[in-house]
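Chemist: What would the 3D arrangement of this be:
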Amino acid sequence: MLPAGSLYPILIMLRDRGLLEASWEGEPSPGRPPRHLYRLAEDGLRWAAEVAVEPSLARTTVRPQLREA
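Modeler: Down below sits the predicted model:
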């Protein structure tokens, strides 16, 4: 289980590295604030497929992909 406050920094890091795409919800439900929506980007899909075959790659392949903002 992740400690409280861990999920959004992880999502932001993955977005900044080009593995996730993020957008705001178009039309939120009445009485609810808009939500951020996330989905795997093309590079994220490729990385997830590689990690599914060889899980040890998860620790070694994400860090070098940091992109300039």
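Chemist: When you work out contacts or count neighbours from here on, use the C-alpha atoms and nothing else.
Modeler: OK.
Chemist: which stretches of this protein form helices?
Modeler: 7-16, 42-53, 58-61 (DSSP state H).
Chemist: can you put the ones you listed in TSV and add distance to residue 34 and mean neighbour count?
Modeler: Formatted as TSV, the helices of the chain follow (distance: least, CA to CA, whole Å; neighbours: other CA atoms under 10 Å):
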stretch	distance to residue 34	mean neighbour count
helix 7-16	15	15
helix 42-53	24	14
helix 58-61	31	11
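Chemist: and this one, so I can compare the two:
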Amino acid sequence: MAVLHALAADPARWRYGYELGQEVGLKAGSLYPILIRLTDRGLLDASWETDPPQGRPPRHLYRLTGAGVAMAAELAAVPAKPATAPRTELRGAW
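Modeler: From the prediction side, this is the model:
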């Protein structure tokens, strides 16, 4: 949800994975599988950087599709569930 929310702030803008990871506080091992799944589900467009600076390989860029914008809006409209409190009562005798 955090990735969709970050991308929804400016859905037409292409974003780098590293930049998104920094913004939402996810490391590459968590972020990139999320980006791949969102792309596979048609919620993100993915593209290679066309003009990388000299000496650096091209990077992947991501942005929301129309379906991704709709999903982000839908998720933003749903109120967050409160965390459930741990149970404090004791169980019956074993």
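Chemist: What does the TM-score come to for these two?
Modeler: Put the two chains on top of each other and the TM-score (TM-score structural alignment, normalised by the length of the first structure) is 0.72; 56 aligned residues with a CA RMSD of 1.6 Å.
Chemist: Distance to residue 23 of the first structure added to the helices of the first structure, as a markdown table?
Modeler: Formatted as a markdown table, the helices of the first structure follow (distance: least, CA to CA, whole Å):
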| stretch | distance to residue 23 of the first structure |
| --- | --- |
| helix 7-16 | 11 |
| helix 42-53 | 16 |
| helix 58-61 | 25 |
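Chemist: Compare those helices and give me the one nearest residue 24 of the first structure.
Modeler: The closest of these to residue 24 of the first structure is helix 7-16. By CA to CA, the value is 13.6 Å.
Chemist: Show me what the closest one is packed up against.
Modeler: strand 20-24 (3 or more CA pairs under 8 Å, 6 or more residues apart in numbering; DSSP states H and E).
Chemist: Measure the mean distance from the strand it packs on to the second structure post-superposition.
Modeler: Following superposition, strand 20-24 of the first structure is found to deviate from the second structure by 0.3 Å on average (mean CA distance after the TM-score superposition for the first structure).
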